[in-house]
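1. dropping a prediction and its sequence here:
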Amino acid sequence: MEQNNKKDVKNEVLEWVKSILLAIIIAVLIKTFVFNTTYVLGNSMYPTLHERDRLFANKIPLYFSGPKRGEIVVLKAPDASNKDYIKRVIGVGGDTVAIIDGQVYLNGELLEEDYIEEGSYTQVYDDNYWEVPEGYVFVLGDNREEGASKDSRYFGCVPVESIKGVTSFRYFPFNERFGKID
């Protein structure tokens, strides 16, 4: 009888170990291929995102279509290792982006930007005209105050493979800003 109890305990422990290992493997696969979480540091995406907002970054769209104009993406910082930026895609491969008198033009037409504060003036640093190569995107922060956002005005177009996910859902804080991000 005692032998059976030891065998039952051993089997139960083995089942627990298998379950825990399976859960870890599934979590790693989801984090690697499906979605990740990130949080906002700084005000480069204000007023859309606020400091300490926590977001889901979905990786699935990147496997099929790549980022689209207007989407908010998490990308590896081109000017700093081990750092990520959160920016909005303005132009994709084949587009032209120009900033003239504080206004953004996409393919020669004034870009309607209802996500920035009314009356915002988009500063330029050195260049004010970019041709986006295939496989690259042009990104801007929503906060256009001078020095508020390091983005494509500062470091140029970024390769699509540096994008880690597309974010469209804020899961913290639990207030009126919780939910889908426009």
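-> Cool, got the structure. Residues are numbered from 1 along each chain as shown.

2. hey, let's count contacts and neighbours off CA atoms from now on
-> Fine.

3. middle-most residue in this structure, spatially?
-> Most central residue of the chain, judged by C-alpha distance to the mean C-alpha position with CA atoms, centre = their mean, is Val74 at 2.1 Å.

4. spatially nearest residue to that residue (excluding sequence neighbours)?
-> Spatially, and ignoring its direct neighbours in sequence, Val74 is nearest to Ile86 (4.6 Å; CA to CA, 6 or more residues apart in numbering).

5. test my guess that the one you found contacts Ala57.
-> No. Under the criterion of CA atoms under 8 Å, Ile86 is not in contact with Ala57, lying 10.1 Å apart.

6. against that first model, consider the following:
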Amino acid sequence: MAKKKSEWLDWIKALIIAGLLAFVVRMFFFAPIVVDGPSMLPTLENGDHMIVNKFSYTIGDPERFDIVVFHATLDKDYIKRVIGLPGETVEVKDEILYINGEEVDEPFLNDKIAQITNNQVYTFDFTMEDIPGEYQTIPDDHVLVLGDNRSNSTDSRLLGLISYDQLVGETSIIYWPPNRIGFTKE
């Protein structure tokens, strides 16, 4: 009888420890998120299930073209791509991204932009002055984010610049549906 009681206590301890470890990992390191909407097409599709690395920006800063999750409102997180970094100016003119006046290739958009026909616009032209807040350059601890589906994305062009405090983490792993399992391409 004592042996059976000891086994039960061991099982209960193991389950409590496993639960605490799962809580710590979910709270501080990794979390699931589901893509909601078409704003990151063609890179991410509506319904893609992804893992968010919450730890990545604790030890480092965002880099250009990272796909990030951030708190857009008190109850809604968005997934977008980092385009502009602190100290930079960003402009799009005639479907070309300029950082500090220099042309920057966006390989994840090349196929979409190649499909554009006359009178179609994929990314409407904008400059830093068009971003809410009227910044000349991106301030410290902020990034400019855009969705890959530029004509259908609520991003920095409407929300303004995103502070590092709003960032939940970086995401690059799709784990569901099975035919989409893998890493996102840059």
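-> Alright, I've got the coordinates. Only a predicted model underlies this, so the values are computations on that prediction, with no experimental measurement involved.

7. re earlier: residues contacting the residue nearest to Val74 of structure 1?
-> Contact analysis of Ile86 of structure 1 by CA atoms under 8 Å, 6 or more residues apart in numbering lists 40, 45, 72-75, 141.

8. can you tell me what Leu74 of structure 2 aligns to in structure 1?
-> Aligned by TM-score structural alignment, Leu74 of structure 2 pairs with Ser81 of structure 1.

9. what helix or strand does that match sit in?
-> Per DSSP states H and E: Ser81 of structure 1 is located in neither a helix nor a strand.

10. contacts only, for Thr171 of structure 2.
-> 50-53, 66-69.

11. which of the residues you listed are also in contact in structure 1?
-> Comparing these with structure 1 on both residues aligned by TM-score structural alignment, their matches' CA atoms under 8 Å, the contacts found in both are 50-53, 66-69.

12. show me those residues that map onto helices.
-> Under the assignment DSSP state H, these contribute nothing to helices.

13. can I get those residues in JSON lines including distance to Ser153 of structure 2?
-> What follows is those, written out as JSON lines (distance: CA to CA, whole Å):
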{"residue": "Met50", "distance to Ser153 of structure 2": "19"}
{"residue": "Ile51", "distance to Ser153 of structure 2": "21"}
{"residue": "Val52", "distance to Ser153 of structure 2": "20"}
{"residue": "Asn53", "distance to Ser153 of structure 2": "23"}
{"residue": "Asp66", "distance to Ser153 of structure 2": "17"}
{"residue": "Ile67", "distance to Ser153 of structure 2": "14"}
{"residue": "Val68", "distance to Ser153 of structure 2": "14"}
{"residue": "Val69", "distance to Ser153 of structure 2": "14"}
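
14. related to what we said a few turns ago, most neighbours, which of the contacts of Thr171 of structure 2?
-> When neighbours are taken as other CA atoms under 10 Å, the top entry among the contacts of Thr171 of structure 2 is Ile67 (27 neighbours).

15. test my guess that that residue contacts Tyr78.
-> No. Using CA under 8 Å, Ile67 of structure 2 makes no contact with Tyr78, being 10.3 Å away.

16. ok, back up a step: now, the most widely separated pair of the contacts of Ile86 of structure 1?
-> The largest separation in the contacts of Ile86 of structure 1, counting by CA to CA, is between Met45 and Leu75 at 13.5 Å.

17. out of the two, which sits in the busier spot?
-> Taking other CA under 10 Å, Met45 of structure 1 and Leu75 do not tie; Met45 has more neighbours (25 against 21).

18. quick one, what contacts the aligned partner of the more buried one in structure 2?
-> Applying TM-score structural alignment, one finds that Met45 of structure 1 aligns to Met40 in structure 2. By CA under 8 Å, 6+ apart, the contact set of Met40 of structure 2 is 79-80, 147-149, 153.

19. please repeat the previous calculation with a cut-off of 10 Å.
-> Contact partners of Met40 of structure 2, counting by CA atoms under 10 Å, 6 or more residues apart in numbering, are 46, 67, 79-81, 146-150, 152-153.

20. among the residues you listed, which lie within strands?
-> 67, 79-81, 146 (DSSP state E).

21. any chance of those in TSV, plus distance to Ile162 of structure 2?
-> Shown next, in TSV, are those (distance: CA to CA, whole Å):
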residue	distance to Ile162 of structure 2
Ile67	13
Ile79	12
Lys80	11
Arg81	11
Leu146	11
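
22. now the strands: where do they sit in structure 2?
-> 30-34, 49-53, 67-71, 77-84, 90-93, 96-99, 102-104, 142-146, 162-163, 167-176, 182-183.
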